[in-house]
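1. next comes the sequence, and after it the predicted model I'd like to discuss.
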Amino acid sequence: MGSRSMSSRKYAIFSCLTVLGLIATYLVSEKTNISTNFEPNSRVSQVKQSESVVVNFQNLLQQYLKVQFGSQIWRTFYPEVDALLGLIEDNKLKWPAPITKTTFAKFTELSVKNRAEGYAVGDTVVATIEAKNGLGERKQHGGDYFYCRLMSTTEKGDILATGVACDIIDHGNGFYTASAPLLWPGNSTLFVDLVHSSEAVAALVLESAASSAKDIHFISTYPSGEEVDCNVGLPPNPSRPLCNLSHPEKGSSWFCYSDSAGNCPNVTYTETTYDNRVSFVGTTPLFNPETNFKVAIQMQGNVIQVKNSTYTSDLLKNLPRCETESGMPERSFENKAGYQSGFYLNGQWQSLQCEPRLTALSPEQCLQNKVIYCLGDSTMRQWYFALKSHLQLNDNPTKIQGRPKQDVWQAPVLDTDLVTT
């Protein structure tokens, strides 16, 4: 008897709350003229709503229970990701998505637009990537991360030591355009990998930039020795403004909290720390190396035969001589070869920005009595260790203040601006 009475009481309370919620929703929508019918309904569209509002309580709940992806300040650097996250936040894209609705490399297709007249050195090869889910259906939105490169190959398909990276355009509807300049004669082959599905990208944002992850930290040290948190996006902190160390011209964002005085000095050292845990990537089917994580996609007509011409040799002859200050940021230039900064030619890097000054000196002779500054990311750090070990170089901490008792330092030299929004 007691349990039956308790169940009846719970049902009555639930019913009252539901009714109150519907009444409140109706009143709010009447006062503000906010439509709560977020999904198209053919029957509803035929009804004039000048004096009444059709209430979709389920969609209203979804509106106020949106998936939030943290700070917005970094998203302007990544328009494709921003568009994807916006679809989820506006409830136009179901999240989390069933694994069969995510992008699968097995069904995704690549087709090369072959030309009747064939290709010659100096032309551009263009291909279409059609992203499909695990059911073989074309994706209706973008956000997938594909990696494409054009490589010189033998008639049997063996990869040679000449190649160039491709440009990829996300059209936001499941179609992507990949293109690459043809800079050498002979057989070439397009290779495209699905690195991450759009759903995996969103999951990574939730795990990192949205600050839901508590196990990976980027800690930077200021010249005073004060340590602060940094990331591609950080939540606002009333007592600590954000310092903007981003590089818009390179399409990358990076923010750090200010020091205790509210200033943004140069960063002298940055390190990554990990808490004890299992990698997030290894705990979800969104990162399956057999279906959707760094998997080659199907190809149609991806082998191209290229006739020779003087295009590349003429292009390289007219390049300016490389100078120390001639480094250019990504997409800061464009020539007939596109946006590529260079390519590998018979195993050697060939710049498309300037003519390299190569000498026959040994590394020891070339670097003797010189101070070497290694500025970059973790890849540059690996080069630092390799150079130091191979050439038996000495650290020179007096040239720049680094982290005490450390032989690796990073010191961006750009002046930072306070971010107050």
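-> Alright, I've got the coordinates. Residues are numbered from 1 along each chain as shown.

2. drop to CA atoms for contacts and neighbour counts, all remaining ones
-> OK.

3. burial measure for Pro96, as a count.
-> 12 (other CA atoms under 10 Å).

4. which is the next helix or strand following the helix or strand encompassing His390?
-> Applying DSSP states H and E as the criterion places His390 in helix 378-391. Per DSSP H and E, the first helix or strand lying C-terminal to helix 378-391 is strand 417-419.

5. mind listing what's buried along that next one?
-> Residues of strand 417-419 classed as buried by neighbour count (16 or more other CA atoms under 10 Å): Leu418, Val419.

6. what does stretch 124-137 give?
-> Those would be Val125, Val126, Ala127, Thr128, Ile129, Glu130, Ala131, Lys132, Asn133, Gly134, Glu137, for stretch 124-137 by 16+ other CA under 10 Å.

7. tell me which two in these are the farthest apart.
-> Val125 and Gly134 (28.6 Å; CA to CA).

8. so which residues of this structure form helices?
-> 2-32, 42-45, 57-64, 79-89, 198-207, 311-317, 363-367, 378-391 (DSSP state H).

9. and which of the buried residues of stretch 124-137 is nearest Ser309?
-> Among the buried residues of stretch 124-137, Val125 lies closest to Ser309 (CA to CA), at 15.6 Å.

10. any idea how far Gln58 is from the closest residue to Phe57 other than its chain neighbours?
-> Leaving aside its chain neighbours, Phe57 sits nearest to Leu22 (7.0 Å; criterion: CA to CA, 6 or more residues apart in numbering). From Leu22 across to Gln58, the span is 10 Å (CA to CA, to the nearest Å).

11. got any residues that touch both of those two?
-> Common neighbours of Leu22 and Gln58, counting by CA atoms under 8 Å, 6 or more residues apart in numbering, are absent.

12. between the two, which one's more packed in?
-> Taking other CA under 10 Å, Leu22 and Gln58 do not tie; Leu22 has more neighbours (16 against 11).

13. got the contact list for the closest residue to Tyr119 other than its chain neighbours?
-> Closest residue to Tyr119 apart from its sequence neighbours, by CA to CA, 6+ apart: Val306 at 5.0 Å. With contact taken as CA under 8 Å, 6+ apart, Val306 is in contact with Gly118, Tyr119, Ala120, Val121, Leu182, Trp184, Pro185, Gly186, Asn187, Ser188.

14. next up, a structure to set beside the first:
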Amino acid sequence: MSEPDTLPGTLSPKTLVAWIIYFKISLPDSTIPRPPKPRPASKSASKSTESPSLLASLPQELANLTHLLYWPPTPGDEGDLLASTSPQNSTYHLRGPTQASYALGGYLEVILVARDHRGRPKTHGGDLFRAQLLGPDLKAGVPGDVQDLENGTYLLSFPLLWAGQAQVQVRLIHSSEAVGVLRRIWREKRATVDFRGYFRGPTGAEETVICNVDPQSTGAKGPTCQYRDVDSSELWFCAQPPTLPCDSLVGHSSGSYLKVTTPHDEALLAWKVTDKVLPRGISPIQIRMAATGNSSLALSPRPACRPGLPAPKPSGFYHQDVWHSLFCSARSFSTADSILGCLAGHVVHMMGDSTLRQWWEYLRDTVPCEWP
């Protein structure tokens, strides 16, 4: 048996999924309301012992958070899979007339029309589309902004950041109907994954059971073992092992996904309609350099990169396989020697999830040196 990932009394299963925060708000099931407009702090707030600047920023922070939580209404399809959004039938076209070329530093706007599997235009929003402007020959790319107009159409906007050819690519990540399924699961289910709890007795006997923050999701036929996370004080549970006591837990690790969907839900979330590229609706465009200047990139003067700088949307783009930040002047380290030169004399602390782990593995495999 492999060694467990954690030691008892340190992390609960809830902390294994890093950097994910779930917000549960008591609102009607249909949708989350539109974010309120920012309003100034009240006069009484200025008499508080809290920092006035902190209090003044709370309405804006609340509005930002509410805006992030907002998603357009997603009416149910009443079991009709053909009424869900189709990546094959949805189309997009330029908002304005086609031009021979487009100016570097400008914007390209596109109208997307969502259609169901019968080819009928959708009359409500809520689909999760992602759009990119790509320059395959230039190894370039930038994400586009997708604005849901909540009537079955979407406005896509792309900054034109390099001179040369570019083409629009749109993907349907989830239909509005699938989003509704995911929202219902988020609302109704306390857990969607389980964990493995590892127990070891004084004689070396080992037993493995299912653990979860939801005691019913442990599958226990009898008693459960109860534990408390040392950081959050939240309770989590394991099915009691057949012979070993609860205090013989030596660790736990991630397990598997729980069965939380119906066959109809699974069809809406199926790979055939998930993360699919829409048929190309626009021919590649040509982006011309500005009349003044000879730069092939739309990069204005930027300060040196440092922690705390606000990032625009998008925060940058790729060109010739190099990332260019739009809000600070970043440097590129393309060789092992340049990476070593940057890291020399520094202590770097990394904290994150599996994405950061991939970066660490790349660094470890790229830079030849002694790693701890």
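-> Cool, the structure landed. In this text the structure is predicted, and so the values were computed from the model without any measurement.

15. out of the helices of structure 1, which gets nearest to Tyr274 of structure 1?
-> helix 198-207 (13.6 Å).

16. how far out from the middle of the chain is that closest one?
-> Its chain's average C-alpha position is 10 Å from that of helix 198-207 of structure 1, according to CA atoms, centre = their mean, to the nearest Å.

17. check stretch 12-26 of structure 1 too.
-> Distance, stretch centre to chain centre, for stretch 12-26 of structure 1: 43 Å (CA atoms, centre = their mean).

18. and that stretch, which stretch of structure 2?
-> Aligned using TM-score structural alignment, stretch 12-26 of structure 1 spans no residues in structure 2.

19. could you list the buried residues of that stretch?
-> For stretch 12-26 of structure 1, by 16+ other CA under 10 Å, it's Leu22, Thr25, Tyr26.

20. could I get the residues you listed as a markdown table with distance to Asn288 of structure 1?
-> Output for those, formatted as a markdown table (distance: CA to CA, whole Å):
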| residue | distance to Asn288 of structure 1 |
| --- | --- |
| Leu22 | 43 |
| Thr25 | 43 |
| Tyr26 | 46 |
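
21. which of those residues lies closest to Ala213 of structure 1?
-> Thr25 (34.4 Å).

22. distance to Asn302 of structure 1 added to the helices of structure 1, as a markdown table?
-> Below are those laid out as a markdown table (distance: least, CA to CA, whole Å):
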| stretch | distance to Asn302 of structure 1 |
| --- | --- |
| helix 2-32 | 55 |
| helix 42-45 | 45 |
| helix 57-64 | 44 |
| helix 79-89 | 26 |
| helix 198-207 | 24 |
| helix 311-317 | 22 |
| helix 363-367 | 40 |
| helix 378-391 | 31 |
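
23. can you say which of the ones you listed is packed in most?
-> Ranked by mean neighbour count, those are led by helix 198-207 with a mean of 20 (mean count of other CA atoms under 10 Å).

24. that helix - contacts with which helices or strands?
-> helix 79-89 (3 or more CA pairs under 8 Å, 6 or more residues apart in numbering; DSSP states H and E).

25. quick one, the helix it packs on and helix 198-207 angle?
-> Here the directions of helix 79-89 of structure 1 and helix 198-207 differ by 80 degrees (axes from the mean of the first three to the mean of the last three CA atoms, to 10 degrees).

26. between helix 79-89 of structure 1 and helix 57-64, how many degrees?
-> Using the same axes, to 10 degrees: helix 79-89 of structure 1 against helix 57-64 is 140 degrees.

27. from the buried residues of stretch 124-137 of structure 1, pick the one nearest Phe343 of structure 1.
-> Nearest to Phe343 of structure 1 among the buried residues of stretch 124-137 of structure 1, counting by CA to CA, is Val125 at 15.4 Å.

28. in space, what's closest to the counterpart of the closest one in structure 2 - neighbours in sequence excluded?
-> With TM-score structural alignment as the criterion, Val125 of structure 1 lines up with Leu108 in structure 2. Computed as CA to CA, 6+ apart, the closest residue to Leu108 of structure 2 that is not its neighbour in sequence is Phe158, at 5.1 Å.

29. got a list of what the corresponding residue of structure 1 for that neighbour touches?
-> Under the alignment (TM-score structural alignment), Phe158 of structure 2 pairs with Ala180 in structure 1. Residues near Ala180 of structure 1 by CA under 8 Å, 6+ apart: Thr124, Val125, Val126, Arg149, Leu150, Val164, Ala165, Cys166, Asp167, Gly338.

30. do Val113 of structure 2 as well
-> By CA under 8 Å, 6+ apart, the contact set of Val113 of structure 2 is Ser90, Thr91, Tyr92, Pro121, Lys122, Gly152, Thr153, Tyr154.

31. may I see the ChimeraX selection of the buried members of the residues you listed?
-> This is the ChimeraX syntax for the buried subset of these, where burial follows 16+ other CA under 10 Å:
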select :90,91,92,121,122,152,153,154
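
32. farthest pair within the contacts of Val113 of structure 2?
-> Greatest spacing in the contacts of Val113 of structure 2, by CA to CA: Tyr92 and Lys122 (13.5 Å).

33. and Cys369 of structure 2, how many residues sit next to it?
-> 10.

34. quick check: the gap between the residue nearest to Tyr119 of structure 1 and Leu315 of structure 1.
-> As judged by CA to CA, Val306 of structure 1 and Leu315 of structure 1 stand 17 Å apart.

35. so who does Pro279 of structure 2 touch?
-> Contacts of Pro279 of structure 2 (CA under 8 Å, 6+ apart): Pro87, Gln88, Thr91.

36. what is the nearest of these to Arg357 of structure 2?
-> Comparing the contacts of Pro279 of structure 2 against Arg357 of structure 2 with CA to CA places Pro87 closest, at 32.7 Å.

37. nearest residue to the closest one in space, please, no chain neighbours.
-> Spatial nearest neighbour of Pro87 of structure 2, excluding adjacent residues (CA to CA, 6+ apart): Leu278 at 5.3 Å.
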